[in-house]
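S.K.: Sharing a model prediction with you, sequence too.
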Amino acid sequence: MKLNLLAILLLVQGFVFAQNKPTLIPYPQEVKWNEGQFELSNNTTLFVEDENFDTNHFINEIKFQTGIVLQVVQNSEEATILFSQTNDIKEEEGYRLAVTENSIQLKAKTTKGIINGSVSLLQLVGSTLEVPAVVIDDAPKFAWRGMMLDVSRHFFDVETIKSYLDLMAHYKMNKFHWHLTEDQGWRIEVKQYPQLTENSAYRTEKDGTRYGGFYTQEEIKEVVAYATKRGIEVIPEIDMPGHMVAALASYPEFSCTGGPFEVQTEWGVHEDVLCAGNERTYEFVQNILDEIMPLFPSKYMHIGGDECPKARWKECPKCQGKIKAEGLEDEHELQSYFIKRVEKMVNANGKKMTGWDEILEGGLSETATVQLWRDFHDKDAVRKIAEMGNDVIVSPTGMCYFDYDIVTTDVKQVYNYQPVPSDLAKEKHHHVLGGECTVWTERIPDNARLDFMVFPRIIAFSEALWVGQKQGFDNFAERLEKEYTYLDSKGVEYGPSSKVLDVEILNHIGELKVQAQALIEGVTLKYKKPSSEVFVDYNEAIEVKETGKIIIQGFRNGKAYGDPVSSNFVMHLANQANIELSTAPSKPYHKAGVEGLIDGRLGFESKFSDESWIGFNGEDVTATLTFDVPTSISAIQLRAYDEVGSWIMAPKEVEVLYSKDGKKYKSANKFKTDAISSDGDVLIYNWEGLSKAKAIKSIKIIYTNGGPLPKGHLGAGKPAWLFIDEIIIQ
């Protein structure tokens, strides 16, 4: 078959048009591209029928993107761009956008629909003056498209919150869940309890500095009003009855023990909680909620309810008395009793209570909304909650926790997020409201790191909740690539979309090399040796000849891309040994393998999930190192991780033994661990002065597991993880 010249030209033009389509994220439900385009100019007129729509913001965004200043007119007849309301659009957040060569018309039922349509128009405009002719009929798949931000571990000011509300609106996210209280800081003014902001909003860090901050009630109102203009509902969270140590630091009389307490500096779960047996505690909660809830027009009030240890309640006469007086079975039913009483307070203010999925413990009211996070706890939990008749917001750790690094949760994983279980009956689907990406800030200390962790993953999340996976990931990835120009224009310091590079340590008879590979197209690698301050191009495996860090960094378009991979080396004799373990490492913490204990690379001191640490769940481990040639030893250093908040405990005991023949062993030293850290510490065991340890054939290191998780821990009684890394022999 032959094609004539005109047909070829039409095909080429069609291909070019397809390649140059504006980026639409999240992609609309229905898009029909037409020929031609609307030309923007300083003479373009705008009329907005909806008085609640923030016209100035839209005009400013058009100016920011194009330099064009739209002219606002007083009636629709004069307008070439017309935003109008109509009951013809049935969905609350739906809209119809029609662009022709002569006009742009946006129709919606509600202000939120107008906002959503205006965002699509801004994306169509991009940075050009030509808006392609198109008809878009659109509405979201899920009503709840949220982001939760924890401002208690690290505080973010009003301007940062506003900038995130702008970005959320640009991707049609509509719920901002504001996590305002924690053990590490109380962030909202309560005038009846001034010490909550004078004292509980600040903590004294380990270096003696004072850290913290809070929002006044006027600032809260300012943020809520700003969010409303962006079509975003603000849901406050006051976490209770656990995660309340900051409040108890000022008002210890509402605890089981009476204190004293300090605002916590360590992350994790803490035993001291509100006393559920004290009637004055409920008065305290009532007063706080009655003062806070009117600041938020949202029909929802989040009361947390997660990670509440029961140790204090078990020992508290008031709590035990309450259990007996109310005919409760145990402390779990006491938590349910507490939650149900608080729910009545929430309902009395005309709101619905929502909480993390621990509010299920001991029984749940029919009207509570559950936010599920523990997908590891019960894979069928969403279905079970919906079948109970309760609404559920789906925020599983495996896809929605943006404090997890990109290696753990990448953009593709987030894009494939589907909140509705495949085995949930269709008539129950309405109970799955949607989902939230959650941003816990233990390791997010500033705005730059916040951007890095949230973007671009939140963009994939927005599309998953708006339209699902209709376009396919490859199509989304192409659009995302173009979207970085917009993020750059807004100064967003985004992170990578997936793991940037792989690093492997090669150990051949004690000769160490670092081998790296870029995993993303367009990324080049550079590295820096311990004795250098300058990055140089990576071309081949790097020989390790000195103690210190070799840092490898990905670069894209001339800018650092992703986190650098730092390999901290110690030159020592174990590099030349053979090693065996009595117990195989547990998945998924086995990437380093057995050789990872003697490859010369130290694990990160702030991150147990890096590839150098290896983990064992509830088991003792014996490492046996054998030298081909008998070796004199002067010192041994061992390392273990301790972070009980992450279910990791340092070994209860470490014993070092040595043998001159590889058969008979003599105990050299034992180390015992008493301290437990919630914050993540590397414990180092040093054995020195081995003047008699000459001509050693073999070394045994016996690590005794830390035992069951301690009383009061969320997993109390369950086996702890043991994490170890480099065995350093000098």
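M.R.: Received, thanks.

S.K.: contacts, neighbours, all on C-alpha from now
M.R.: OK.

S.K.: And the helices in the stretch 101-250 of the chain?
M.R.: With helices called from DSSP state H, counting those that start in this stretch, the stretch 101-250 of the chain shows them at 111-125, 158-170, 195-198, 217-229, 245-250.

S.K.: can I get the ones you listed in JSON lines with distance to E511 and mean neighbour count?
M.R.: As requested, those are exported to JSON lines (distance: least, Cα to Cα, whole Å; neighbours: other Cα atoms under 10 Å):
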{"stretch": "helix 111-125", "distance to E511": "54", "mean neighbour count": "24"}
{"stretch": "helix 158-170", "distance to E511": "49", "mean neighbour count": "18"}
{"stretch": "helix 195-198", "distance to E511": "57", "mean neighbour count": "20"}
{"stretch": "helix 217-229", "distance to E511": "58", "mean neighbour count": "18"}
{"stretch": "helix 245-250", "distance to E511": "51", "mean neighbour count": "26"}
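
S.K.: wait, which of those helices is closest to A368?
M.R.: Minimum separation from A368 across the helices of the stretch 101-250 of the chain (Cα to Cα) falls at helix 217-229, 23.3 Å.

S.K.: picking that back up, Serialize the helices of the stretch 101-250 of the chain to JSON lines and add fields for distance to F461.
M.R.: Converted to JSON lines, the helices of the stretch 101-250 of the chain look like this (distance: least, Cα to Cα, whole Å):
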{"stretch": "helix 111-125", "distance to F461": "16"}
{"stretch": "helix 158-170", "distance to F461": "11"}
{"stretch": "helix 195-198", "distance to F461": "34"}
{"stretch": "helix 217-229", "distance to F461": "19"}
{"stretch": "helix 245-250", "distance to F461": "32"}
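
S.K.: Alongside the first one, take a look at this:
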Amino acid sequence: MKKISFVSIVVLCIILLGGCASEPNQEVNIIPQPQQVTVADGGFYLSPKTVINVVKGADDLQPACTFMSTLVEKSFGKALTVANGETKKNAINIFVDPSMKADAYDLTVEKNAVNMKGGSSKAVFYAMQSLRQMMPVGVEKGEKMDRIRIQNVQIQDEPRLGYRGTMLDVCRHFFTVDEVKTFIDMLALHKLSVFHWHLTDDQGWRIEIKKYPELTQIGSQRKQTVIGKNTGKYDGTPYGPYFFTQEEIKEVIQYAADRYITIIPEIELPGHALAALATYPELGCTGGPYEVCQMWGVFPEVFCPGNEKTFEFWEGVLDEVAELFPGEIIHIGGDECPRDAWKKCKKCQARMKQEKMKDEGELQNYTVHRIEAYLKEKGKRILGWDEILEGDVSKTAIVMSWRGKTGGIKGAKRGNEVVMVPNDYAYFDYYQSKDVDKEPFSIGGFVDVAKVYSLNPTEGLTAEEGKKIIGVQANLWAEYITTFSHAQYMLLPRMAALAEVAWTPQEAREYSNFLNRAKLLTQRYEALGYNFAKHILQESKSNE
């Protein structure tokens, strides 16, 4: 047997080390696109021995550390250790720096360590989501790995808008606690910050109110559901009772908080009231009888604001809602409220005479003002659909512009804060392909990924007026969405486009670049078991 010389071993080592050193850099493809990304040669190797090291923390940092430590648990066979101490090698070093903007973060990946610095624990969590998207997609499904290479990079990032949300309608069709949690996970992956939870409507009351237990005994179920678009034919199958107990709601709130997501509950008033009126018919102008609605649309049976008991009911409901949800904002609806019943109602007309109102529009404005004042005493702000602008709504109310951008522009110009949710850009119950015969049945319309991405939320406003646009949101109404798999299909990948609209500065966005990154993100959806629409996979890459 030939002897191997010492010189040969040295040469072999040099070759091997040289091969490692020349390992090609990996592309950094993150959604939403960070503000500044500088790629450096080399990479950091994450291993089971890597420590999550909190150099400077905060009281609410633990959920972020838990997320990071468990992300690779299935792949490594163990969670990463979380420790506290000075900056270390082979560590993810975390610094919470309150001198930075609350949502801003710096992420530096070097040969010996990963350093994360954020203005808050939430910002650190956003850095972790960026780091996550730099890992192989196999991490998401627990593929066994000895180590994970992460490209050396410097990222400086912060969101364009603080409110980045998606609404889930659980009234028309219900989704379980576990499905709602998965929805929250989807928001977190895209660095979205708000879950707007639509909890009451004509077709179902979905939140337990202890003062009014009949709401979920009666209002949470309908006798049957119309087939198709109000065809006059029904399925003959009772739907419900479906609702969330307060304990389940607390569980979901905590789950969202652990992902630094705020939940905004929506309690519809004074319209979209049939589930409540079926329970308490004395709260309507005619006294009923009413039933939980079996069709879709806008209906003339609405709450009676001329009846003082109606305000007692709203206040009793909102007392419990305000106590349950720790966020500052409660959505009160305010949309699509026909006023014909008020014109014929003696109590409403008496209220109008007493308050010296000219028309029924002023009665709705009175309702909104009174509810806003009540919630203000509880430290809450109201958010309402853009119909609230039809009256002299206060400047402290937040306007949600859904009928295009017009309401948002009007609200911003008069000094109200605005969330842009224009239906022609951000209604995710609309078809996402014009070949509708090959799509799941939907309400209509057409909003594809490119259309979502083209939204400029501050268009039509001066720079100063544009500051009143605090956010953007997508809405998923569920008249025709009967399963959570269908819901995911309607949300993804349009949610990725919305996330980048909300996060990345307008001048830094470019659709073909986004498209390349979005295609890669769909691989992560697949690894996570998410159902998603695949239309963008057929679109040409920008470099082809």
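M.R.: Thanks, I have it. None of these values were measured; they are calculated from a predicted model.

S.K.: Quick check: TM-score for this pair?
M.R.: Once superposed, the chains reach a TM-score of 0.86 (TM-score structural alignment, normalised by the length of structure 2), with 485 aligned residues with a Cα RMSD of 2.1 Å.

S.K.: what's the distance between the residue most central in space within structure 1 and G67 of structure 1?
M.R.: With distances taken as Cα atoms, centre = their mean, the residue of structure 1 nearest its centroid is F402 (2.2 Å). Distance of F402 of structure 1 to G67 of structure 1, given as Cα to Cα, to the nearest Å: 35 Å.

S.K.: returning to that earlier point: what's the residue nearest to the centre of structure 1 aligned with over in structure 2?
M.R.: Superposed on structure 2 with TM-score structural alignment, F402 of structure 1 falls opposite F428.

S.K.: hang on, isn't its match packed against V447?
M.R.: Yes - here F428 of structure 2 reaches V447: they are 7.2 Å apart, a contact under Cα atoms under 8 Å.

S.K.: Would you mind saying which of the helices of the stretch 101-250 of structure 1 lies nearest L11 of structure 1?
M.R.: L11 of structure 1 lies closest to helix 111-125 among these, at 22.8 Å (Cα to Cα).

S.K.: Who are the contact partners of Y260 of structure 2?
M.R.: If you count contacts by Cα atoms under 8 Å, 6 or more residues apart in numbering, Y260 of structure 2 has them with K122, F125, S193.

S.K.: What's it aligned with over in structure 1?
M.R.: Y260 of structure 2 maps onto G231 in structure 1, by TM-score structural alignment.

S.K.: try D359 of structure 2
M.R.: By TM-score structural alignment, D359 of structure 2 lines up with D330.

S.K.: Now its match. Nearest residue, chain neighbours left out?
M.R.: Closest residue to D330 of structure 1 apart from its sequence neighbours, by Cα to Cα, 6 or more residues apart in numbering: I323 at 6.7 Å.

S.K.: Around V629 of structure 1, count how many other residues there are.
M.R.: V629 of structure 1: 12 surrounding residues under other Cα atoms under 10 Å.

S.K.: Give the aligned range of the helix or strand that it is a member of in structure 2.
M.R.: Per DSSP states H and E: V629 of structure 1 is located in strand 621-631. Mapping strand 621-631 of structure 1 onto structure 2 (TM-score structural alignment) gives no aligned residues.

S.K.: Which elements pack onto that strand?
M.R.: Counting contacts by 3 or more Cα pairs under 8 Å, 6 or more residues apart in numbering; DSSP states H and E, strand 621-631 of structure 1 packs against strand 578-581, strand 696-704.

S.K.: export those strands to CSV and tack on distance to R312 of structure 1 and mean neighbour count?
M.R.: Listed next are these as CSV, based on distance: least, Cα to Cα, whole Å; neighbours: other Cα under 10 Å:
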stretch, distance to R312 of structure 1, mean neighbour count
strand 578-581, 40, 17
strand 696-704, 29, 22
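
S.K.: Can I get those strands in CSV including distance to N60 of structure 1?
M.R.: Listed next are these as CSV, based on distance: least, Cα to Cα, whole Å:
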stretch, distance to N60 of structure 1
strand 578-581, 64
strand 696-704, 63
